[in-house]
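Engineer: coords please:
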Amino acid sequence: MSRPPFPPFNAETAVQKVRLAEDAWNTQDPEKVSLAYTPDSHWRNRSDFILGREEIVTFLTRKWQREQEYRLIKELWAFRDNRIAVRFAYEWRDVSGQWFRSHGNENWEFDENGLMRYRAASINDQPISAASRLFHWSETRRPDNHPGLSALGL
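Structural biologist: Purely as a prediction, here's the structure:
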């Protein structure tokens, strides 16, 4: 199994890899998302340590049950060889209707087939009002004309 683009990354392929990851996560389909990772992928997500696709699916299923109306934007921060650093923000609401904007950074490492074998994510949640939301799109994919993080001042 492979997932282009493949390392070593250049500016164009790194941006492409980030957008493909954003698009996949915005589907909120744990099975689909898990296929971008090696079968033995290692994750640190906040204080959770996750190993392999089965645990990824379990984790993401739980995440998206809690984080409703999830909308994510990722932006390339840096890259080299088979590694990419990303900053991101996503908006979501909990079951009580409280909105949040979660900000974070991720470090990614890929195998030669373009599958992510390591992911470390640090994330902070900020309560926001519904009127403060900035991520407004109805499709599962962020429209190409929707501003990214830098354009939104995030």
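Engineer: hey, let's count contacts and neighbours off CA atoms from now on
Structural biologist: Noted.
Engineer: strands of this structure, start to end?
Structural biologist: Under the criterion DSSP state E, the chain carries strands at the ranges 37-45, 48-51, 68-80, 83-93, 99-110, 116-128.
Engineer: now the last one against strand 99-110, angle please.
Structural biologist: Just to be clear, that refers to strand 116-128. Orientation check (axes from the mean of the first three to the mean of the last three C-alpha atoms, to 10 degrees): strand 116-128 against strand 99-110 gives 170 degrees.
Engineer: against which helices or strands is strand 116-128 packed?
Structural biologist: strand 37-45, strand 99-110 (3 or more C-alpha pairs under 8 Å, 6 or more residues apart in numbering; DSSP states H and E).
Engineer: one more sequence to fold, the one below, so I can look at both together:
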Amino acid sequence: MARPPYPPFNAETAVQKVRLAEDAWNSQDPEKVAQAYTLDSQWRNRLEFINGRQEIVTFLTRKWERERDYRLIKELWAFQDNRIAVRFAYEWQDQAGQWFRSHGNENWEFDGDGLMRYRVASINDQPISATDRLFLWPEGPRPGSHIGLSSLGL
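Structural biologist: The predicted structure is shown next:
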């Protein structure tokens, strides 16, 4: 299975790849998201090491059961050849009703078919009040009219 755009990336295709990833993650569909990764994809996400699509599905299922009302914005930071670096923020609510904004960076490496084979994520969680939320669109992809991280001052 191939997943355009393909490396080597240029400014336009790198931005496109980042937005496609953001939209997929905002679907909160673990099976759909996992299709963008190689069968043997390797991740480091916070303290967890995840290997392969099935572990990705398991991880994302657990993540979105815990992180309710999830809304994510990703922004391109840098790219070269088959690698992309992004920064991101997402808002979510825990089961006790506490809101958080999680900030982080990801480094991605892709194979020739445009599938991500390597992902490293570093993430910090910041408790916020419901009135401090900035990501207020309905569940699903961020609308094209909603501003990004830099415009939000994040």
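Engineer: ok, back up a step: reformat the helices and strands packed on strand 116-128 of the first structure as a markdown table; add distance to L51 of the first structure and mean neighbour count.
Structural biologist: A markdown table is the format used below for these (distance: least, C-alpha to C-alpha, whole Å; neighbours: other C-alpha atoms under 10 Å):
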| stretch | distance to L51 of the first structure | mean neighbour count |
| --- | --- | --- |
| strand 37-45 | 5 | 19 |
| strand 99-110 | 14 | 20 |
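Engineer: okay, these in a markdown table with distance to G153 of the first structure next?
Structural biologist: Written out in a markdown table, the entries for these read as follows (distance: least, C-alpha to C-alpha, whole Å):
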| stretch | distance to G153 of the first structure |
| --- | --- |
| strand 37-45 | 25 |
| strand 99-110 | 13 |
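Engineer: centre of the chain to stretch 129-139 of the first structure, how far?
Structural biologist: Relative to the mean C-alpha coordinate of its chain, stretch 129-139 of the first structure is positioned 18 Å out (C-alpha atoms, centre = their mean, to the nearest Å).
Engineer: buried stuff in the longest helix belonging to the second structure?
Structural biologist: The helix that spans the most residues within the second structure, counting by DSSP state H, is helix 11-27. For helix 11-27 of the second structure, the buried set under the neighbour-count rule, 16 or more other C-alpha atoms under 10 Å, comprises 13-20, 22-27.
Engineer: which one of those residues sits closest to R68 of the second structure?
Structural biologist: When the buried residues of helix 11-27 of the second structure are compared for distance to R68 of the second structure (C-alpha to C-alpha), N26 comes out closest, at 11.6 Å.
Engineer: list the contacts of the closest one.
Structural biologist: Applying C-alpha atoms under 8 Å, 6 or more residues apart in numbering to N26 of the second structure gives the contacts 70-72, 139-142.
Engineer: just send those residues back as TSV, with distance to F88 of the second structure and neighbour count too.
Structural biologist: Putting the contacts of N26 of the second structure into TSV (distance: C-alpha to C-alpha, whole Å; neighbours: other C-alpha atoms under 10 Å) gives the following:
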residue	distance to F88 of the second structure	neighbour count
Y70	13	22
R71	11	26
L72	7	21
E139	18	12
G140	16	17
P141	15	19
R142	13	21
